[in-house]
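# My questions are about this predicted structure, shown below with the sequence.
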Amino acid sequence: LDGLGLMGYEAALGRDYPVVFGSLFIFTLLGLLVKLAGDLAYSLVDPRIDFAARKQ
């Protein structure tokens, strides 16, 4: 991912919209995966957390 932020920034300045949307998609996907990993790790660290018990 080295240089991806700079590439997205330069694409935004140059109005290269496919590259802007592609970099936005990659960063959003990466953020969602990190959030999911954090939630799963949180449930492993604290066994009192049970996502299945929250059904309504």
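Cool, got the structure.
# drop to CA atoms for contacts and neighbour counts, all remaining ones
Noted.
# How about the contacts made by residue 4?
Under the criterion of CA atoms under 8 Å, 6 or more residues apart in numbering, the neighbours of residue 4 are residue 23.
# Second structure follows, compare the two:
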Amino acid sequence: GSVLIETIFSLDGLGRLGFEAAVGRDYPVMFGTLFLFGLIGLLVGLLSDLMYVLV
């Protein structure tokens, strides 16, 4: 999703960085972006669970 948005609006971000790393076979950068997106997803899930308890 982020690669598509970054391509449409001509932005340079983590989605494009991960895509270019995959195309260029730059594995450390590719796995770093995957780790970062996974970590962000986990943190958002944890935050939503905590907010559900408060509401």
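Right, received. Where do you want to start? Note that the structure is a prediction, hence the values are computed from the model and not measured.
# buried sites along stretch 18-27 of the second structure?
Of the residues in stretch 18-27 of the second structure, those scored as buried under the neighbour-count criterion (16 or more other CA atoms under 10 Å) are 18-19, 21.
# tell me which residues of stretch 41-51 of the second structure are tucked away?
Applying a neighbour-count criterion of 16+ other CA under 10 Å, stretch 41-51 of the second structure contains no buried positions.
# The first structure: matching residues for that stretch?
With TM-score structural alignment applied, stretch 41-51 of the second structure matches the range 31-41 in the first structure.
# same thing with stretch 22-30 of the second structure?
Counting by TM-score structural alignment, stretch 22-30 of the second structure falls onto residues 12-20 of the first structure.
# Centre of the chain to the matching stretch, how far?
Averaging C-alpha positions (CA atoms, centre = their mean, to the nearest Å) puts stretch 12-20 of the first structure 20 Å from its chain's average.
# next one: stretch 9-23 of the first structure
18 Å.
# same deal with stretch 6-20 of the second structure?
In terms of CA atoms, centre = their mean, the centre of stretch 6-20 of the second structure is set 11 Å apart from its chain centre.
# middle-most residue in the second structure, spatially?
Within the second structure, the residue whose C-alpha comes closest to the C-alpha centroid is residue 37; the distance, by CA atoms, centre = their mean, is 3.3 Å.
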